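Participant: the following block contains a protein sequence and its predicted model.
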Amino acid sequence: MTRLFNLSSLLLYVYVGVCAAQQLTITGDVRDKNSHQEIAGVNVFVKNSQVGTTTDANGKFSLKMTEPHAETALVFRHIAYDVCEIKLDSLRTLKTIYLQPRVIPLQNLQIEARREELSGIDRDLPQAITIMRSENFRNRGFVDAADYLTTDQSIQVEEQISGKKTIGIRGSNPDDVLILYNGIKMNTAFDNTFDLSLVDLEDIERLEIIRGSQTSIFGAGGFAGVVNIVPKIERDYMVRFQQRFGTYNSGNWGLALYKNFNNIHPAYSYRKGGSSREFSGSFPGQQQLLINDSEHHTASIDYRFNANLLSASYIRSNLGYDNQRYRENIENVNQLYSLKYSGDIYRFSDFNLTASRHLLEEDQHLNAGSFFQDEFLSENIESRSNDYTVDKKWRFSSSEFFLSYQLEDASLNFHDQLYFPEEDETLTYKEQMSRRHHGFLAIAKIFNQLDSLFIPVFDVDFCVRSDYVTDSRSMDGLSTEKEWDQTTLKFSSNLEGQRDKLAYHGYLNYGKNIKFPTMLQQVSATVRRSRNDETVQLEPEISTGYDLGLELSGDTRGASNPPIDGWQLSLYLFKNYYTNKLRSSYTPGFPLAFYDNVLVAEISGVETKTGLFLVDKKLALELGFSKYAISDKAAFPFKYDIKFTADAKINHEGYNFQIHAFHEGEQVGWIRDFRGRFSEVSLPSHFNLDLHLKKNVEIKKLKFLLNASIRNLLNEDVELVGLALRDRRYYLTMGVEY
């Protein structure tokens, strides 16, 4: 019996040893063939088996194999790259696998280990959506998010002397555009704008841009479009330090920290910067400077469990502005706390819950036009906003239903003291406001699978949205209350498909959108009444219009000596009719805008973009064009009606070079004097060039970053209030990651 036991133990030992000998662990990293950037989320699996994994944020993978042999093949598959198969013998000597970028993304690709989280734009109606991924802007020398967004042919950046940057989409005003951070509203309750100079691009995964007024999910704030800034959850470093130098004694430095604890991803970044510019025409011996400084903190933690994601973040920005010519200074503190959950609740799936608190504090002091007069403006703003969202989606075989409830609870304390030298008059405004905004939304999507080979998918979508707003105001002991309620309907049809090497997507939207007067606009109306101006009762503006889009892409590889590898073409047409369009105007020397309603306004346009890819997509050529017809330039001040962009991008052996050329048309606005009379002011059209060069070098676990940029290469001599607008500027950025 003892001998039998010993024999069994020996056989078991031999069996385990044989199995262990037949196990093999394959490791490596996957990169883009042209840019040499790491590729996250690549499916790596054994051909004709269920054994597989995915690459992490560093493009690395580790895969255990049983019973390997020389003919075993590993498959590398990603939606944006050609499928690659490599036999095991070759993998033993390869440390890095390079994938070839595709022109047309792979269709119906299933990610076995995990899938990319969607930010919610897929739940909205089909629209003109542009996805700007990090490989297109990271380490390219762009100063901030606004600096990069201006490369899109449909976006115009408005930069104030204080350094604040806002954007308009399709000729719209900045307060018509909603800015989100990971789906959380960033616009202040005060004026419904957000300063995009506060957004650093280094830890951003992608920018999602919705163009047009047909968005439903994002509410009245996205009256002309939405920009969603999606941060990275997993980072490809533990520590990063970066330093930028540039024209006007500008520069900033930043430190970022990240650590992966299995499914928990904490991160923190700090950035500090500033600039100093001298006004032209300064008095002899008297230096007049424009000084900007900023300090940014961003902290986040993400927790993945099962198919769910819980995220929390805190963002704080401190801005300082000192205008020595006009003795103006501004101190601004912006804070955002947010909590977001996406996933299942008990037995119910597809929930999205968000809660955020936005705090804004701003102090402004401004002197009159003369250098020696006393201060004529002292302004203090305290804005608070709490936002909550509950979304639920139901999926069926041929349809989807989406319900959402949104609540905004905001308050404002506004205090102004103004002195008018010409009239020797001092006015004081002190007002408290609160707003409660309820939004209810329902979307139904019906999917139709057609037998047609050319148009296999045809969808029809319907949306109904109701908004209820209550504004309460208190001034000089008097309290007033105003209520609005509006219901809007939208319709959309969508078709898409792929045949051979041609992919296509088209849509048609029609409907209404609503925008309520902001707190700033209502304060403006109070100021006008206090100065014995005409009484202004602001009303919500309504937009009715259509949006038509067609997107095509083709892969020409495989043909006999093709001149190009592939191409892309997009064409968009839209037209919007506005009722009670809110119009702004400014008085020289007076910082507060005046607002009124224009009974009827209209804007229509055409946008197109073409891309060609050559030399295995190492060279990309892109042309963008937009043309708008604006009925009332006062309702859309300082918006050009034409823009042209041309880009040449080269990616080879880890080097990246980009030339960006652009032409922007004349910008026309209206100035209002103290007597209420309007006069037209225009900025001439212009053409210019930007250059960007980037190279990363890796030495063991260290990655060194270097990029150089030249902006406005043609160096136009154009000034506004003594500051150059289109002069040549240089930037150099260096960094290291571990």
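Facilitator: On my side now, so go ahead.
Participant: alpha carbons only for contacts and neighbour counts from here, please
Facilitator: Noted.
Participant: wait, residue 548 sits on residue 495?
Facilitator: No - in this structure, residue 548 is not within contact of residue 495 by Cα atoms under 8 Å, at 11.9 Å.
Participant: what's the overlap in contacts for the two?
Facilitator: Each of 506, 507 lies in contact with both residue 548 and residue 495 under the rule Cα atoms under 8 Å, 6 or more residues apart in numbering.
Participant: buried sites along the strand or helix carrying residue 331?
Facilitator: Here residue 331 sits within strand 328-345, counting by DSSP states H and E. Across strand 328-345, burial judged by 16 or more other Cα atoms under 10 Å covers 328-344.
Participant: so how far is it off the chain centroid?
Facilitator: Its chain's C-alpha centre and that of strand 328-345 lie 15 Å apart, by Cα atoms, centre = their mean, to the nearest Å.
Participant: residues in contact with it?
Facilitator: By Cα under 8 Å, 6+ apart, strand 328-345 touches 162, 184, 186, 307-323, 349-367.
Participant: show me the helices in the stretch 1-150 of the chain, by range?
Facilitator: 2-21, 88-91, 145-149 (DSSP state H, counting those that start in this stretch).
Participant: now those helices as CSV including mean neighbour count and distance to residue 137?
Facilitator: As requested, the helices of the stretch 1-150 of the chain are exported to CSV (neighbours: other Cα atoms under 10 Å; distance: least, Cα to Cα, whole Å):
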stretch, mean neighbour count, distance to residue 137
helix 2-21, 11, 46
helix 88-91, 14, 32
helix 145-149, 20, 7
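Participant: can you put those helices in JSON lines and add distance to residue 526?
Facilitator: Shown next, in JSON lines, are the helices of the stretch 1-150 of the chain (distance: least, Cα to Cα, whole Å):
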{"stretch": "helix 2-21", "distance to residue 526": "81"}
{"stretch": "helix 88-91", "distance to residue 526": "73"}
{"stretch": "helix 145-149", "distance to residue 526": "32"}
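Participant: adding another structure so you can compare the two:
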Amino acid sequence: MKKLILICLLASTVTAAQVQLSGVVLDANSHREVNGVNVYIEQSSYGTVTDKSGAFQLDLPDDLKGVEITFRHISYEIQKIHIDSLRTDTYVYLVPRVIPLPDIEVYGQNTMNKIDVKRDIPQSIKIVDATTFELRGFADAGDLLKTQAAIQVQEEMSGKKTLSVRGGNADDVVMLYNGVRMNSPFDNVFDFSLVDLDNLERFEIIKGSNTSLYGPEAFSGVINVVPQIERDYTLRVHYRLGTYNTEHINNQLYTPVGRQHFSYSFTDASQRRRFIDAASDAESITNNQRHHSANLYANIGKDAALNCMYTHAHLDYANGRDQESVGQTNNIGSVKYIGALGPVQHVHFLAAYKEYDEQQSLNYFDTSMQRRIDDQAFQCDVDKTFKSELFEFLLGYNLKSAHVDFADDRTTSQMPVFNQQAEINRLHHGMVGILKTKAAAGQGFLQNFHVDLSLRHDNLNDTVSGQLESSETIAEGANLHDNQWRATHLKFSTFADGYRQNMAVKAFMNFGSNTKFPTIVQQLSVPLNDLGPGAPLRPEQVTSYEGGVEIFRESQDPNAIDGWHAEAVFFRNYYTDKFRPFSSPGIPVVFYDNIPTAEIFGVEASFNVYIFKKKIDMHAGLAKYQISEKSAFPFKSDYKQTLDVTLNHAGFSVLFHWFHESEQVGWIRTFDGDFAEITLQPFINLDIHISRSFRLNSGKIFVNVSGRNVLKSEETVLQGLAIRDRRAFLTIGAQI
């Protein structure tokens, strides 16, 4: 009994000798929660880290007097607060930095939260963080990414949005969702309107064709969409309404269980647009989308994590005027593991399965079309990184297996004029090695200088497993048959960085080549009947070199601007056997052929100025390209300029986005075999986004108002639809 009393007294004494400090760390301007802040006492073992909601909890001895608590984050000024102040203050506000601090370790950082694209060789990379687009009123990923100077978005009548990077075509961009390849095996294109922004952590964008890690199809860039793992809420609901009878509702659920994180998201969206000469609502375009996604993240050990994901997306499009309908369904499941496999350390493993189904029907005057695409794809990526004091070496293997079932029937006045059906199996093996040196330049301004190499080999096999059926005239030019292609490429890159108290500089240069194999839809392409049979498409090749420099500068004068950030990149892409797409009047089929050579030379630049402790951020972007053969890159602006002014203060966020796109030129093939030029005029306008969030106990309410194309401009009509018109949207939501 005495021992029990003694234990209780000791326990109460220990409890009394402890003090618990807790609070929330916020951005001083936007009042957004700051995740990953190290909270600690210098030269001691006491420390913790803020969670996704910016909250921290630090247990300290009660007799600890006169010490300061340090708050340190790579993107914010270091702040030290006396321990007595934290006993009463609930919130800690950090001032953003112009120059990020040197990399620091963040206690408890998720293994899968590291930037994946940096595992590739150094090249032009852009990170678009969630703080840039979260709760800001962008409709989808395509709507957001078109604000980038180097990216152009093409929107079809069905609402499908494809994008191009650096003047390339839509099938030159590889789209990844947390590493899972999303491009269709049929045409290597992805619809970015299917990417909802409500549960994303960031976009990782590689601009250029010198990627080795992500395959040869990335002829102009890679976009990796990273979903959120941890959330600062349990339940979030938001609703958007606006122009075109837009309605968009999103529900998100998140629950952590120990070191596991589970999330589920559901989105239901609809839109209806009338043709300008429509007699009634029946002659309208309607779009309906539904998304389901579930994500399970499990931290299963030191530097080891498992991520399981499932996504379902369905789109329905109906055109009452042209009696056209499209139905698309995507189902994707994936498993991703990062960590050790037995004694083998630093392993990345990804396995994914994707199903895509599309049904299209068109009845226009006396023409009828029925089109069906079914494809199933399996992806498996595994790589191992070997690390030493002098270098890192990544050795990886990629497997992509796809089966495509395609049918296209077209009739006129009940007479068949076009019939094509085939089943194709595609098997793609890839091996990649990336060597990165770790040479330190010294103790002066220049900190590091790296020379990196990559080697990639690809082996692709196409097998026509089903019977190719076509009408007699079309069959003569059909290019679909068994293929076997191989390609090996070496890439070279250098990287250097320098740092001092008020300035940081980064520079890179790379050189390499790449080979892109014809997609299945390109092989199905046929020429016009009067031009005779077409030759099989040959793989296209690109040789590219690129260089860039990035400078951060902080002002030491408190009465001047806070600092600035400048970036400039130049590149040259030289193509041989470039695929050229073209259309013909009266025939709703895209044709392809090879042209001997093409070239794109470009310069991209951006400049940021930060004022009033980064309350105001002014960003100017410029992309200027010289395209030698515009028929191979149809409807691409060779000049784009953007100007963004962002104001963050006391929970308010205002964004002004001004943009200028030059004219876009494309060609159609006439019946006599010549090309006719089509031009879309230059476009200048302004978008405005105004957001406000309110903290209410353990919850939050947020409101956003967005206006698109608010400047008065000449009306532009395409296929009976008004484009480049004014649009307005209101978004309201809450979370707990």
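Facilitator: Looks like it arrived, so ask away. From a predicted model like this one, the values you see are computed outputs, not experimental measurements.
Participant: show me where the stretch 451-600 of structure 1 has its strands.
Facilitator: 457-475, 478-499, 502-515, 541-555, 566-587, 590-614 (DSSP state E, counting those that start in this stretch).
Participant: packing partners for the last one?
Facilitator: Think strand 590-614 of structure 1. Strand 590-614 of structure 1 is packed against helix 519-530, strand 566-587, strand 619-630, with contacts defined by 3 or more Cα pairs under 8 Å, 6 or more residues apart in numbering; DSSP states H and E.
Participant: which part of structure 2 matches the next helix or strand after the strand holding residue 331 of structure 1?
Facilitator: Next along the chain after strand 328-345 of structure 1, taking DSSP H and E as the criterion, comes strand 348-367. Strand 348-367 of structure 1 corresponds to residues 344-363 of structure 2 when matched by TM-score structural alignment.
Participant: what about that stretch, how far off from structure 1?
Facilitator: With mean Cα distance after the TM-score superposition for structure 1, stretch 344-363 of structure 2 departs from structure 1 by a mean of 0.9 Å once superposed.
Participant: wait, what's in contact with the alignment partner in structure 1 of residue 247 of structure 2?
Facilitator: For residue 247 of structure 2, the equivalent position in structure 1 is taken to be residue 251, counting by TM-score structural alignment. Residues in contact with residue 251 of structure 1 (Cα under 8 Å, 6+ apart) are 243, 244, 245, 273, 274, 275.
Participant: likewise residue 732 of structure 1?
Facilitator: With contact taken as Cα under 8 Å, 6+ apart, residue 732 of structure 1 is in contact with 141, 244, 245, 246, 706, 707, 708, 709.
Participant: closest to residue 576 of structure 1 out of the residues you listed?
Facilitator: residue 141 (36.2 Å; Cα to Cα).
Participant: count of neighbours near the counterpart of the closest one in structure 2?
Facilitator: Alignment note: residue 141 of structure 1 maps to residue 137 in structure 2; criterion TM-score structural alignment. By other Cα atoms under 10 Å, the residues close to residue 137 of structure 2 number 25.
Participant: next up, the contacts around residue 137 of structure 2.
Facilitator: Contacts of residue 137 of structure 2 by Cα under 8 Å, 6+ apart are 689, 704, 705, 706, 729, 730, 731.
Participant: repeat that for residue 735 of structure 1.
Facilitator: Here residue 735 of structure 1 is in contact with 240, 241, 242, 243, 704, 705, 706 (criterion: Cα under 8 Å, 6+ apart).
Participant: could I get these as JSON lines with distance to residue 674 of structure 1?
Facilitator: JSON lines is the format used below for these (distance: Cα to Cα, whole Å):
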{"residue": "240", "distance to residue 674 of structure 1": "52"}
{"residue": "241", "distance to residue 674 of structure 1": "51"}
{"residue": "242", "distance to residue 674 of structure 1": "48"}
{"residue": "243", "distance to residue 674 of structure 1": "46"}
{"residue": "704", "distance to residue 674 of structure 1": "56"}
{"residue": "705", "distance to residue 674 of structure 1": "53"}
{"residue": "706", "distance to residue 674 of structure 1": "51"}
